[in-house]
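Asks: only geometry, no sequence info:
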C-alpha cells in the first residue's frame, strides 16, 4: 500500500504560510559535485573510504562523478529558478577550497567555482545559504584525528575565517556544522569513515564540535557589522515518544541525550550539558570503573563561550521513534537511529507508521509539530529554520506520490505549529534538490525531487511529481494546491 492511500484522507485546507516565510532546497558538496580530483582539490575522508570499501556500499559506487554539479552547475541553477525557491542551501567542500586542510593554501579554482555559483544564484534572485562543514573532511585532517583532536577547534575556525573573507560579502546565512549527531554519534559507532569509539571518542567529538561552532561564531563577530549576516549550526532532531505507559521518563532522557546534548549548550539560558544527561553519564562512568565522567565537563568559561552562539535555530528532521528501556539482559544495538546504548534505551517505529524503504525513516508527520513544540518549551521563542526534511525511495520514478504526500503532510503539521502553537518557524528546506550520492547507501537511496540518470554521462535531470507540487506550494505560499499530473517517461 502506498503512502498516499494512508495519508490522503485529510484535506490540506486553506492554510497559507505567513508573509515573509521562505522556501528552499538543499544539497551537499560531496553528494553532488563529483570532480573529486580536479585541479588541486585533495581527497576527502569519504573519497578514501568509498574507494577502499566498495563492498560496504550496496551498489559499490563512489561520488567521483555524482551529479557532476562541478561542471553542470548551470543546470542546477535552472532547476532552482524553475522551482521558484527563495534560497539554496549548499555546502562548500573543505578539501576543494583548502587542499592541505589548512589556510596556507587556498585553491583559486575552488574560489572561482564557488564565486561563480554564488553570483549566479544572486543574479537569479536566490539567496545562498552555505554550510561550512557537511562531512567532507580533508584526508590530512582526518589522519590527524579529526573531531577527536582538540586542534579541530582552531582548524575549523581557520576554515570559517577563509569562507567569511571570500564569500561573506554575498552570503548572509551560514550553517557551521551539519548534524553533530551523525558527525559524532553515528560515525563513532562505525558508520562510514568514522573513528569507532562509543565510550570516550564520541563525547570528545561532540565537545569539540560545539567549541568549534562557537569559535566560528566568535570569528564571524569580526565580519558581522560589515557583512550583516547570520549564523547557526544545523542539528539533526528526531521526535521521540513513549512506547507505552511508564516510558515517559526514559523518553525525556532520550530527547535530552539525542537532541539536547547538541542544543542545550548553545540555545538554553543556562548553557552546558543537559543536567539529566550529565548526571546519567557520570553515574554510568562510575559504574563502569572510570575515574572521571566519559562526558568531558565544560569549564565555566567554555559554557559562556558556547552559550548564545547563534542567530537562529536550525535543524534537520526526517522521522520519529518510540522509546522504552531495554529489558534486563536485552542487547542494545549500535545504530544511533534506533537504539541508544548509552542509556540502554530501545527505539523503533510504532506499528502502523508507514516506513520508507531505507529502513529507518518512519513517516509520522505529527512528530515535526511535536519536536517544534519541545524546542519552544526548552529554548523559548527563537527564529527556527528547518534546514532539511525529505523522504527516500529506492526505485527511479517521476511518479513519486509517496514523497509528494510526505511533504504535504509534514508541511501541514508545520503550519499547525506556526498557527496554533505559536512556534516561530521562518523557513523550510526540502531535502533534496535532486537524487545524489547518499553516503553509505550509494545511489540506491533517492531523496531528490528531481531525478538524475546516473547511467547517462550527461547526468540528465528531470522533475518528479513532488517537484511540481513543491513549485506550486512556493508560488501560492499555500498548501491548498492540487496534486499535479506528470507523465513518467524514464
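Replies: Yep, that arrived. All values derive from a computational prediction rather than experimental measurement.

Asks: could you use CA atoms for every contact and neighbour count after this?
Replies: Will do.

Asks: report the contact partners of residue 464.
Replies: Residues near residue 464 by CA atoms under 8 Å, 6 or more residues apart in numbering: 397, 398, 399, 400, 449, 450, 451, 486.

Asks: start and end of stretch 217-234, how far apart?
Replies: 13 Å (CA to CA, to the nearest Å).

Asks: ok, back up a step: which among the contacts of residue 464 count as buried?
Replies: Buried members of the contacts of residue 464, scored by 16 or more other CA atoms under 10 Å, are 398, 399, 400, 449, 450, 451.

Asks: of these, just say which sits nearest to residue 229.
Replies: Nearest to residue 229 out of these is residue 449 (CA to CA; 28.9 Å).

Asks: nearest spatial neighbour of that closest one, chain-adjacent residues omitted?
Replies: residue 467 (5.0 Å; CA to CA, 6 or more residues apart in numbering).

Asks: these two touch, right, that neighbour and residue 447?
Replies: No: if you go by CA atoms under 8 Å, residue 467 and residue 447 don't touch, sitting 11.5 Å apart.

Asks: I'd like the next helix or strand past the helix or strand where residue 88 lies.
Replies: Element membership of residue 88 [criterion: DSSP states H and E] is strand 87-91. Scanning forward in sequence from strand 87-91 by DSSP H and E, the next helix or strand is helix 94-97.

Asks: off-centre distance for that next one?
Replies: Centroid separation for helix 94-97 versus its chain: 19 Å, with CA atoms, centre = their mean, to the nearest Å.

Asks: helices or strands up against the strand or helix carrying residue 251?
Replies: In the assignment (DSSP H and E), residue 251 maps to helix 248-255. Applying 3 or more CA pairs under 8 Å, 6 or more residues apart in numbering; DSSP states H and E, one finds that helix 248-255 makes contact with strand 239-242, strand 320-325.

Asks: contacting residues around the shortest one?
Replies: When you say that, I think you mean strand 239-242. Counting by CA under 8 Å, 6+ apart, 248, 251, 254-255, 319-324, 367-368, 370-371 sit against strand 239-242.

Asks: second one coming, line it up with the first:
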C-alpha cells in the first residue's frame, strides 16, 4: 500500500444525491408526478394506483425549499463536485408538453449558480432512476416504446440549451444495466409485475442505447466541450472456488455485467450478444440507422456506481436469484456484510478500476459508493448534536486509499462522488432508516423531526481529505 497521495490536483472530490431522494416539493411550482411518487416502499413491493400521502419521497428532506442553506453546507464541506439529477417532471410535468415549466427550469438555474458560487462543479444526471414522468409510464409504457425516446430527447435538448456553460459533466441515465430487475422503477415499463422476458428486456435496453447516443449527439451539438457519460452499477466478480468451471463462469458473468459499457464505449453490440439474440430467436426492433447512431455517438468517460463485488459458481449459473446492487446473492466467505446484506470490498474497487481501464482506456468517474447505517443523533464532545460515524470514516478511507492505488497503477480517474452528501429517502427501501450522508437530517419514517441539519463526525473528516487533496488519508489519526 502506498504511503503518499497520487490524486491529481484536478481530481474532483465530491458527493452525490438525486432529485427524487432529497428534493421533495411534490406538486410544487408545477411539478408533475414521477414513477417514484407511486412507489412508497421498496420497488419490489409494488406501486400505488396514485400518489399517496404515505410516500416519504413527496416531502423527502425538503432540499427544494432549503437548497440555499444546504449548498452553503456543501461549500463548508469543501466539495469540488456535486452530483445530482434534474427532476424530469419539474421541466415537463407529464413529459408530453409543448413548452417546459419555467419555474422548474429556474430552480436548477438557481441551484447551479449556488453551486458555482461555492466553487462546486455540478455533475448532472439528466434523469435518475424512477424520475420518468408517470404519465409516460402509464400511457406509453416507458422505454419499451420508442415514442418515449423522442419525449426524452426533447427534454434533453431543453435542459442542455438552458444550462449550457453551467454544466460540463452530463450523465444521460442512471444504472441502466439493472433496468431489467425493476423495469417500472428504472424505465417506466408499466407491466412491471410480470416477469420481463428476454425480448422485452433487450428491446428496452436497445431503446435506451438509442436514447443515450442521440442524447450525446444533441449535447455535443449544443456544447462541444461537454463531457458525457452514462452510469451503470458494477463490481468485480470472483470465482467461488479455484475450479476452472467457476473461473469461466465468473468471466462470463463479468462480461454480461459490462455489456452496457461495451455498447456505450465501442458503439456496437458485442459478438457474443448478437449470437445470443440469434440463438434465443429474439425479434427485436433494431434498425440499421439506429445502429449507426449508436456507433457514431459514444461516451467520453465511464461512470459507474461501486458498492460491492460478486461471486460466481458454475453450479449457480442458472440461478434467477438477483438483487439490484448485488451481482448474485451467493455469499463470499472472505468478506464482511452490512445490515443490508451487502458485502464490503474496498480492494474490489481498485480491481474494477483496473479492469475498466484496461478494457476501455477511457477516464473513469466513480459516481456512487458509500457506507449506510441506521443512525441517531447524540451529544458530541462540544455539546452539539452529531453522529459518531467512525465506521463511515473508516469505510470511505479504505475506498479512497484503493482509488489512490489505482491511480498509481496508471488508471485515469476524474473524480469520486460518494453516496451521499446528506441523509434522505432511500430508493431501495423508501425509508429514512438507511442513512448515507455526512449530514444528518432530523426526519424519520413516522414523519416526525425538525428537518434540521447536523454535521456528523465524517463531515469534518471529509473536509480535511479534500483540503489536503487526499494527503490526510495517510495521517495516523483520522478522527
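Replies: Arrived safely. It should be emphasised that the depicted structure is a prediction, and the values quoted were computed from it without experimental measurement.

Asks: hmm, back to that, pull out the buried residues from the helix holding residue 251 of structure 1.
Replies: Under 16+ other CA under 10 Å, the buried positions of helix 248-255 of structure 1 are 248, 250, 251, 252, 253, 254, 255.

Asks: angle of it against strand 320-325?
Replies: 120 degrees (axes from the mean of the first three to the mean of the last three CA atoms, to 10 degrees).

Asks: look up how far residue 447 of structure 1 lies from residue 76 of structure 1.
Replies: Residue 76 of structure 1 is 16 Å from residue 447 of structure 1, by CA to CA.

Asks: the more surrounded of these two?
Replies: Higher neighbour count among residue 76 of structure 1 and residue 447: residue 447, with 24 against 17, using other CA atoms under 10 Å.

Asks: which one in structure 2 is aligned with the more buried one?
Replies: Residue 447 of structure 1 maps onto residue 436 in structure 2 when the alignment is built from TM-score structural alignment.

Asks: once you drop chain neighbours, what's closest to that match?
Replies: Using CA to CA, 6+ apart, the nearest residue to residue 436 of structure 2 is residue 372, at 4.5 Å.

Asks: tell me who's in contact with that neighbour.
Replies: 392, 434, 435, 436, 437.

Asks: from residue 297 of structure 1, how far out is the aligned residue in structure 1 for it?
Replies: Applying TM-score structural alignment, one finds that residue 372 of structure 2 aligns to residue 392 in structure 1. Remark: distance between residue 392 of structure 1 and residue 297 of structure 1 (CA to CA) = 38 Å.

Asks: helix/strand/coil for the counterpart of residue 293 of structure 1 in structure 2?
Replies: Under the alignment (TM-score structural alignment), residue 293 of structure 1 pairs with residue 282 in structure 2. Secondary structure state of residue 282 of structure 2, per DSSP: H, G, I helix; E, B strand; the rest coil, is coil.

Asks: show me the contacts for residue 282 of structure 2.
Replies: Contacts of residue 282 of structure 2 by CA under 8 Å, 6+ apart are 198, 199.

Asks: and residue 76 of structure 1, by the same measure?
Replies: residue 69.

Asks: and the helix or strand hosting it, how far from structure 2 on average?
Replies: Assessed by DSSP H and E, residue 76 of structure 1 sits inside helix 73-83. In this overlay with structure 2, the average offset of helix 73-83 of structure 1 from its partner residues is 1.2 Å by mean CA distance after the TM-score superposition for structure 1.

Asks: the counterpart of residue 46 of structure 1 in structure 2: how many residues sit nearby?
Replies: Using TM-score structural alignment as the criterion, residue 46 of structure 1 maps onto residue 36 of structure 2. Counted with other CA under 10 Å, residues neighbouring residue 36 of structure 2 total 28.

Asks: hmm, residue 36 of structure 2 is touching residue 128, no?
Replies: No: in terms of CA under 8 Å, residue 36 of structure 2 does not count as a neighbour of residue 128; the distance is 10.3 Å.

Asks: and the buried ones among the contacts of residue 372 of structure 2, selectable in PyMOL?
Replies: Applying 16+ other CA under 10 Å to those leaves a buried subset, and the PyMOL line that selects it is:
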select buried, resi 392+434+435+436+437
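
Asks: how about the counterpart of residue 90 of structure 1 in structure 2, nearest residue that isn't a chain neighbour?
Replies: Under the alignment (TM-score structural alignment), residue 90 of structure 1 maps onto residue 84 of structure 2. Spatial nearest neighbour of residue 84 of structure 2, chain neighbours left out: residue 18 (4.6 Å); criterion: CA to CA, 6+ apart.

Asks: repeat for residue 81 of structure 1
Replies: Using CA to CA, 6+ apart, the nearest residue to residue 81 of structure 1 is residue 124, at 6.8 Å.

Asks: and the gap between that neighbour and residue 78 of structure 1?
Replies: From residue 124 of structure 1 to residue 78 of structure 1 the distance is 9 Å (CA to CA).

Asks: give me the residue at the spatial middle of structure 2.
Replies: Nearest residue to the geometric centre of structure 2 (CA atoms, centre = their mean): residue 174, 5.0 Å.

Asks: wait, that one sits on residue 125?
Replies: Yes: counting by CA under 8 Å, residue 174 of structure 2 does reach residue 125; the two are 7.1 Å apart.

Asks: and the helices in the stretch 201-350 of structure 1?
Replies: 201-220, 224-227, 248-255, 261-267, 275-287, 300-306 (DSSP state H, counting those that start in this stretch).

Asks: which pair in the contacts of residue 372 of structure 2 spans the largest distance?
Replies: Among the contacts of residue 372 of structure 2, 392 and 434 lie farthest apart (CA to CA), at 13.0 Å.
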